[in-house]
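In: just to be clear, the model below is a prediction. Sequence and coordinates:
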Amino acid sequence: MPISYCVSAKKASVVAESVVGNFTGISGHENVNLIVARGNRIDVQLVSPEGLKNVCEIPIYGTIATIALVKGKRDERHSLVVVTDKMHMAILAYRDGKVVTRVAGSIADTTGRTTDSPCSLAIHRNGLIAIRASEGSVKMIQWESGTDLRHFNVRFDYPNVADFKFIDTGDDNVYRVAFIYDDDHGKHLQFSDLNMQDKEFRTYSRQASIAADSSWLIPVPHPISGVLVLSSNSVLYKSDSNTDGDGSIVPYSCSLLDNTVFACHSIVDASGERFVLADTEGRLLMLLLNIAESSGGHYSVKEIRIDYLGETSIADTINYIDNGVIFIGSRLGDSQLIKLETPSNGATYSVVLETYSNIGPIRDMVMVESDGQPQLVTCSGAEKDGTLRVIRNGIGIDELASVELAGIVGIFPIRLDANYDNYVVVSLADETHVLQITGEELEDVPLLKINTELPTMYAGTLFGPNHSGTLLQVTEKEILLMSSSGLDRSWKPSNGEPISKVAVNAAHGQVIIAARDTVYYLSCHVDEMGGLDIQLVAEKQFEDEIACLDVSNEGDDFTKPATFLVLALWRTFSMQVVQLPNLKSVSEPHFFGGF
């Protein structure tokens, strides 16, 4: 019978979830990570002034349901909580340059009906994890470094729960949750406290009959505390107080919110005064809280305001990173990295810094053939982000670093006392730059005795990896041979003419140069004591100027020195095969009609 073999040609590009925190390094602006969940893998990226840099990719054996960051009391960095759709959970950490599993296990219930809404995950300020995946209960997970997952269920008999969040009361021993549910009398907002001894919820306060389409809760950090309730036409702030005093309930509505369906949100300030919101039409909004402080040190919300920031891809997840930079993760279109700018008129708008291609979801596709190569034409994306895309199998290139230099005429990779190329020599029209490769950064640095005041015709190391400390540079004036030990030698053409062409057999130190109509064959050497030497083996004057030359190994055998070179002359339109080391011409084919 026929057998088919299937393999993924492209990894998933949709963004399901994303979080921002200090995963790969201790807390600080220089160690901020953007962590993106895509189907069955997680991409960890480092936020840098040059943009997002890939750190690692974490494969997950299952479909990711949700992710979150948690930080223990003794931890200097965040750990990553991953929950799959089969209710397997893992807590991952980044240690010594690799991802390690701190704890993992199944948290699935053997009884109970799965909730109609997506799995809800909430994390308390002291590390208690709450997961609502089954009707009638909430699973509480207690975990400390080096221990197994301890979890228990708490009865939760509320129908049609839309959202579920922990409230930041400022007290590590108060486990207060807020949730939206509806019954026969309408939709309600309720605060309940979890009693850890009895393992049950006790009602703290309740706001009955909120907007019928309320669907999102945004916890406001301490000392303001409370929650924001988002609906399609209004925003409601409810403090965590169980009294109806001044500032306990603050409603807000404006024309920007007419028939708005919110998709995601992210906090901007640690104080909780600003939030960015995204809706299902791709609009980006800023929600601002006007905070007042009483004489007793209590904070209250006096006013809510919402401003329009611009239009983005339809967001499924949004993360405020830092310095006005926001990540827009999309399932229906391309993901984006944007920056909030403030023009002279005081308004705020968004500018796209970078776009990350997403070919999903693919609604339809057809195979076509162009120039003998099959390719796919896909109907990708949806709604306003729908596109037609042409996809072919090939080689892709990722940009790791870039430096703006005008007038580049040559570029030479250098591997100096290293296993990989660690320098790049860049020749401009009138000078040379040496760029050091450090991770994913390029830095202009001096290197040995390289002449940076003239353009470089050739630069590279000689004699293979065993002598990677020997460097050759050829400029129009001279040949420079140098080593990492500090020694150097130079050589100049005897006819006083500038060097116009160069060919090098680096493995054996053979250097062929042309100075107008004269060809010089030189041999570079390194003795047992590390001494350097450039020897002139032969020179020959030809009847015309040299147009180009190349030194090659016979039969492409690079274990032996080259035995001939090929050169071409101007005006006569002729090519000569020249024998080494005596520079004797052994063949001279002509090309009628010119090159």
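Out: Ah, there it is.
In: for the rest of this, base every contact and every neighbour count on C-alpha atoms.
Out: Fine.
In: what count of nearby residues applies to residue 110?
Out: The tally of other residues near residue 110 (other CA atoms under 10 Å) stands at 6.
In: the one 4 residues further on too?
Out: Counted with other CA under 10 Å, residues neighbouring residue 114 total 14.
In: what about versus this one:
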Amino acid sequence: MYHYVVNVHKSSTVSSAVKGHWSSPTETNLLINKVNRIDVYTLVEGGLRYFMEIPINGRIAGMHFYRGPVLFTERLDYVVMSWCAKRKRILTEEQGTLKHDTYKFYPNRELLHLTIIDPYYRVVGMHVYSGILADGIKNISVKAYPLYTKEIGNEIWSLDDLDESTQIIRAVPSGGFLLVSARRISLYDEDHGSRWLIGNGFGTLQLLVLPKDEPMYTYISVPTSILYLDNGIVFIGSHFGDSQIIKLRSEPNEQGFYLDEVERFSNLAPIHDFCVLKTERPGQSQVITCSGGLRDGTLRIIRNGVGITVHGETRMTGLTGIWALRPSYDSEYDDILIISFINETRIMKLIDDEFHEVDNYADIDKSHETLATCNVAGNLIVTRNSIRLIDMKTKKLCSKWNITKNNTITVADVSCLTIHPSDPSNPEKSIFAVVGLWSDKLINVLNLPSLTIIQMQKLFNTSVPRSVMLETFEGILYLLIGFGDGQVDFFILNQVNANISGPHRTFTIGNQQVILCSFKANGIKYVFAASDKPAIIYSKNYQLLCSNVNTKNVTYVRSFKTPAMPSSLIIIHNTGFKISSIDDIHKLHITSIPLNEMPRRICHQESSNMLAISTIKSVFDELKNCEIHLCYFKILDDQTFE
């Protein structure tokens, strides 16, 4: 037996961050150290834009910026990099090792790696070996040494008997330095004004204005890195919670904070414990982790699937169909919803990002159930007693066909039917159609416009086909068939002669009928498989894949494209419909349950559907003038987490 181990989620903790001109001399970039890689963002108006990822073969111990990033690893290797905008690639300017034959290096020991670069870029200082500098003083002290080319000179200044909790020393640009301890911030030497952002283990961000001694307080994630970018924009990197992009304010907001959160980056670290919860769908278990530390502790629900973000919801009963229409065939965006019920049709128009019901629109028959409607050269409306062709520019009826007396139209296709453009450059023309038949359980490929049968494909599924679709993924034309038992079959079609070829494969979506709908998100094609347990079908590396959706009992789906939400979907349930958008397909989806305490252990009892967790809460005792820890044991419901 062999085991294949691979990461499904990249490291999300932030150790440090720097800024500089990396992608362009005119652009400011944020480079975030995430242990074994660097994420690069470009500072734009209102936030950040992702630029690239730099993988590192090692664990980054220190990172600085000098024309490009200067990296030091825990094994004492270093590299200096630059970016070639013309060739779109990273160049290695210098690399080497800091290991020395004279001193022994212990890579596994708890050694604090400290690095610093001279502001004038003359020298780099690193703390990687112990015992090189002799110091007989046992108390914590600060000393200053002159730097020469290859050696350190004699001590020229010292400050002894400091607070034992002193951990941070920072140079003041105008002269002097700050010493930061758990209870005190000390300024030495020059008396010039400057501003400092200081974060602590309780998630408090303080704006310290020198020489003024009344700092402004606000709350952030517990920081491991604070980097001022520009125009009041600050990056807060965190190991214990989510990293943030914040914008400082001179006056408090409605919550009383002196900042507004611009963007948040999810972080799973540090994971103290986890448990696995089984779900209704086989092979789709979810993991609940004890993540974070100090006041940023959370439970994180991790699952593999597609997240749905709901932007609006309308409750309606008796809904039998819904369609989105553009104001004209050539329009890019939709603005009309045709909503069908058993005995009537309602029309909703999008006005200023809100839906308003209209009494009359383009001579649409509202007194009967609508079976189908779509944008063609005109607009086609099919009801139970007529078929209407409407000019959407003039909103007038072009042609109408009425059913004979005592008859009604019951369906708008033959079990299931689809037409797909044979040439993507000419979307108005197709040379074939595909029809699914109930009685014979066949798929017929028909020639257009003669409707002669080109090919017949026998279906081996015991259920009947409910939906068929032709869709092109990565240059390959697929035939997808949704069945009444929750399965989806797919074949490969030749785009010239429509011959069915390639291997036949099956996805099991749910237990009820599957209705297929194609849509685009961020310029990429997807197919939504609506069922009791819906999924999204997509292509990656020329293979069709299927991802679960975090919603249930979807009747069918329509694409609804607006300027504000170009990738939105209308998701129809038995109780109404939701205007939604999908999250990134190719990633784990994480839901956060804030605890404001650090979770340490978790276990799950399946019989009672309960979770048991133990937590630690850190508080500052004003009377004892020290930090104390309170321990709790909690029982939570595994669905509501209450």
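Out: Received it, and whenever you're ready, just let me know what you need. Everything quoted here is computed from the prediction, not taken from an experiment.
In: so stretch 217-231 of the second structure matches what in the first structure?
Out: Stretch 217-231 of the second structure corresponds to residues 309-323 in the first structure, going by TM-score structural alignment.
In: from the chain's centroid, how far away is the matching stretch?
Out: Per CA atoms, centre = their mean, to the nearest Å, the displacement of stretch 309-323 of the first structure from the mean C-alpha position of its chain is 16 Å.
In: then stretch 25-39 of the second structure?
Out: The answer for stretch 25-39 of the second structure is 19 Å, by CA atoms, centre = their mean.
In: so what's residue 346 of the second structure closest to, chain neighbours aside?
Out: Counting by CA to CA, 6 or more residues apart in numbering, residue 339 is the residue found nearest to residue 346 of the second structure once chain neighbours are left out, at 5.1 Å.
In: that neighbour contacts residue 321, correct?
Out: Yes. Judged on CA atoms under 8 Å, residue 339 of the second structure makes contact with residue 321 at a distance of 6.0 Å.
In: so what's in contact with these two at the same time?
Out: residue 370 (CA atoms under 8 Å, 6 or more residues apart in numbering).
In: so the residue nearest to residue 346 of the second structure, which of the three states?
Out: Secondary structure, DSSP: H, G, I helix; E, B strand; the rest coil: residue 339 of the second structure is strand.
In: what is the burial count for it?
Out: Around residue 339 of the second structure there are 20 other residues, counting by other CA under 10 Å.
In: distance check, it against residue 323 of the second structure.
Out: 7 Å (CA to CA, to the nearest Å).
In: likewise for residue 15 of the second structure?
Out: Relative to residue 323 of the second structure, and taking CA to CA, residue 15 of the second structure is found at 49 Å.
In: would you map the strands across the stretch 1-150 of the second structure?
Out: Counting by DSSP state E, counting those that start in this stretch, the segments of the stretch 1-150 of the second structure that form strands are 16-20, 29-33, 37-44, 47-55, 60-65, 69-73, 77-84, 89-97, 114-117, 124-127, 142-144.
In: and what of the stretch 451-600 of the second structure?
Out: For the stretch 451-600 of the second structure, the strands defined by DSSP E, counting those that start in this stretch cover 453-458, 465-473, 476-483, 487-493, 500-508, 515-521, 524-530, 535-540, 543-548, 556-559, 569-573, 576-582, 588-594, 598-605.
In: wait, which of the ones you listed is closest to residue 77 of the second structure?
Out: strand 588-594 (32.5 Å; CA to CA).
In: just to revisit the earlier point, residue contacts, the residue nearest to residue 346 of the second structure?
Out: 319, 320, 321, 322, 323, 345, 346, 347, 348, 370.
In: surely the third one meets residue 346?
Out: No. In this structure, residue 321 of the second structure sits apart from residue 346 without contact. The criterion is CA under 8 Å, and the distance is 10.6 Å.
In: so residue 615 of the second structure is in which element?
Out: In this assignment (DSSP states H and E), residue 615 of the second structure forms part of strand 610-621.
In: buried residues, that strand. List them.
Out: Using 16 or more other CA atoms under 10 Å as the test for burial, strand 610-621 of the second structure gives 610, 611, 613, 614, 615, 616, 617, 618.
In: which of those residues sits closest to residue 202 of the second structure?
Out: residue 618 (7.9 Å).
In: the closest one matches what in the first structure?
Out: Using TM-score structural alignment, residue 618 of the second structure sits opposite a gap in the first structure.
In: what's the answer for residue 525 of the second structure, then?
Out: Using TM-score structural alignment, residue 525 of the second structure has no partner in the first structure.
In: my read: residue 525 of the second structure touches residue 536, true?
Out: No. Counting by CA under 8 Å, residue 525 of the second structure stays clear of residue 536, with 10.4 Å between them.
In: who has more neighbours, these two?
Out: residue 536 (22 against 16).
In: what residues are up against the more buried one?
Out: 306, 526, 527, 528, 529, 546, 547, 548, 549.
In: hmm, 6 Å instead?
Out: Residue 536 of the second structure sits next to 527, 528, 529, 546, 547 when contact means CA atoms under 6 Å, 6 or more residues apart in numbering.
In: again, but for residue 314 of the first structure
Out: 280, 282.
In: can you tell me how far it is from residue 263 of the first structure?
Out: Taking CA to CA, one finds residue 314 of the first structure at 8 Å from residue 263 of the first structure.
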